[in-house]
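[1] Provided below are the primary sequence and the corresponding predicted coordinates.
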Amino acid sequence: MADKPLAGRTIAIMLANGFDEIEFTEPQKKLIEAGATTKVVSRANGLVNGWYEGSWGHFFPVDVDLTETLAVDYDGLVIPGGMRAVDKMAEDPHSQRVLKAFMRASMPVAVVGDAGKLLAQTETVKGRTVTSSDEVRAELEAAGASWEETKFVVEGALVTANGVEGVRDAMDAFVAVVAAYESEDAKAA
């Protein structure tokens, strides 16, 4: 169990077409190595297309339609960056609903790079310390966040990474956050 601290846990990874492939595959690999089950949640129909080194990349299967995604069904949420995907999710009320639900319940959330824009839009970062890609720093600060120029930041159950550079270290921290997290149901038992 020690080598698989997330055994029995299910993590949602929220994607839209144009997500940064490395910011998706690195967290997914780390979570699976830790024993977690990962589920890709997206509005994309059947397959979601990544962005890799300046052009369209691979397609990945979608496990659950975002419209049917509820925070209560998962033990954590990861949102990779990639501005093409983030802009699509920023316009989608279901993306905002899912992120807000995880944040309201103080559940583990990892937000990578450009995806910090979603935190700013959902007004869930006021008074929090975060990092992100430089492109969304101003939006986070305007939303009341304290932005740090660092690879990653852990504040409570929220882990933010600056992008590809910080994603590996951030995911180590996220695995620890998820492993330590007890749902309200578990606390009540």
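    Received, thanks.

[2] use CA for all of it now, contacts and neighbours both
    Fine.

[3] how close does L15 get to T38?
    The gap separating L15 from T38 is 12 Å, by Cα to Cα, to the nearest Å.

[4] need the overlap of contacts for those two.
    Common contact partners of L15 and T38 (Cα atoms under 8 Å, 6 or more residues apart in numbering): none.

[5] looking at these two, which one has more neighbours?
    Counted by other Cα atoms under 10 Å, L15 and T38 do not tie: L15 has more neighbours, with 30 against 21.

[6] residues in contact with the more buried one?
    Contacts of L15 by Cα under 8 Å, 6+ apart are V40, V41, S42, V48, I79, P80, A85, M89.

[7] could you say which helix or strand holds the last one?
    Applying DSSP states H and E as the criterion places M89 in helix 83-90.

[8] next step: the contacts of L15 restricted to helices.
    Of the contacts of L15, the ones assigned to helices by DSSP state H are A85, M89.

[9] between the contacts of L15, which is nearest E155?
    I79 (16.2 Å; Cα to Cα).

[10] want to compare, so here's the second one:
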Amino acid sequence: MPQNLQGKRVAILAADGVEQVELVDPRDAVRDAGAETKLLSLRTGEIQAMNQDVEKGDTFPVDSVVSDVSPADFDALILPGGTTNPDKLRLDSGAVQFVRDFFATGKPVGVICHGPWTLVEADVVRGRTLTSYPSIRTDIRNAGGNVVDEEVVTDKGLVSSRNPDDLPAFCAKIVEEFAEGKHPVHPEGATAP
């Protein structure tokens, strides 16, 4: 039975270099469940997606600059991967603050592949269990996170997956978690262990 996300607003935070399939598939999954999505980025205009980090994909129009919106405007957040996308996001103080503030709300977040780099920079993985692309797992551990190698991992509203092969499981799980809504929040801002 499909989950109902009718009336929910989902932010997708991405920059140039986002892995196209990791943007499109989760976006389409939450839209198909009834959610409205907004693409947030570092600047107005369009962002350039990539296919496997080597070939240019499509461009996507930005709905809002991340520094111009608030976590209060959204019910859930998706952080796609691609190697350069999260690297750009973690260098932008507005993007990092948005992610930190979003976690402080207890609202659900979906992150895939290299996406957790932004979570590491926002200091929201401490005490959390998640998965990621293998090359960034040391970064997650060094930031206090517990890394496992599984198709999809859920830790009280945080859904993570390793790579595009995991997208079917990832998309199903974010729809489920986004339908559940908020989770208890730690005083430090990460959701409760």
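    Sure thing, it's come through. Since we're looking at a predicted model, the values are computed, not measured.

[11] the helix holding M89 of the first structure vs the second structure, average distance?
    Once fitted to the second structure, helix 83-90 of the first structure is off its aligned match by 0.8 Å on average (mean Cα distance after the TM-score superposition for the first structure).

[12] other SSEs contacting that helix?
    With contacts taken as 3 or more Cα pairs under 8 Å, 6 or more residues apart in numbering; DSSP states H and E, helix 83-90 of the first structure sits against strand 19-20, helix 93-104, helix 116-121.

[13] and T150 of the first structure, how many neighbours does it have?
    Applying other Cα under 10 Å, we find 15 residues neighbouring T150 of the first structure.

[14] again with D73 of the second structure
    A count of neighbours around D73 of the second structure, defined by other Cα under 10 Å, yields 11.

[15] all the helices of the first structure, residue numbers only.
    Counting by DSSP H, the first structure has helices at residues 21-33, 83-90, 93-104, 116-121, 137-142, 164-180, 184-188.

[16] so what touches the second one?
    Read it as helix 83-90 of the first structure. L15, A16, N17, G18, F19, S95, Q96, D114, A115, K117, L118, Q121.

[17] redo that, cut-off 10 Å
    14-20, 42-43, 48-51, 79-81, 92, 95-96, 113-122, 135-136 (Cα atoms under 10 Å, 6 or more residues apart in numbering).

[18] quick check, distance from that helix to the centre of its chain.
    Relative to the centre of its chain, helix 83-90 of the first structure is centred 13 Å away, using Cα atoms, centre = their mean, to the nearest Å.

[19] from M1 of the second structure, how far out is the closest residue to D73 of the second structure other than its chain neighbours?
    Closest residue to D73 of the second structure apart from its sequence neighbours, by Cα to Cα, 6 or more residues apart in numbering: R9 at 7.5 Å. Using Cα to Cα, R9 of the second structure is found at 21 Å from M1 of the second structure.

[20] same drill for the two, tell me which one is more crowded.
    R9 (20 against 3).

[21] so who does the more buried one touch?
    30-31, 34-38, 73-77, 178 are the contacts of R9 of the second structure under Cα under 10 Å, 6+ apart.

[22] tell me who's in contact with the residue sitting nearest the centre point of the second structure.
    With distances taken as Cα atoms, centre = their mean, the residue of the second structure nearest its centroid is L79 (2.1 Å). With contacts defined as Cα under 10 Å, 6+ apart, L79 of the second structure is in contact with 11-14, 18, 22-23, 26, 85-86, 89, 99, 109-119, 160.

[23] any quick PyMOL command for the buried ones out of those residues?
    Applying 16 or more other Cα atoms under 10 Å to the contacts of L79 of the second structure, the buried members can be selected in PyMOL as follows:
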select buried, resi 11+12+13+14+18+22+23+26+85+86+89+99+109+110+111+112+113+114+115+116+117+118+119+160
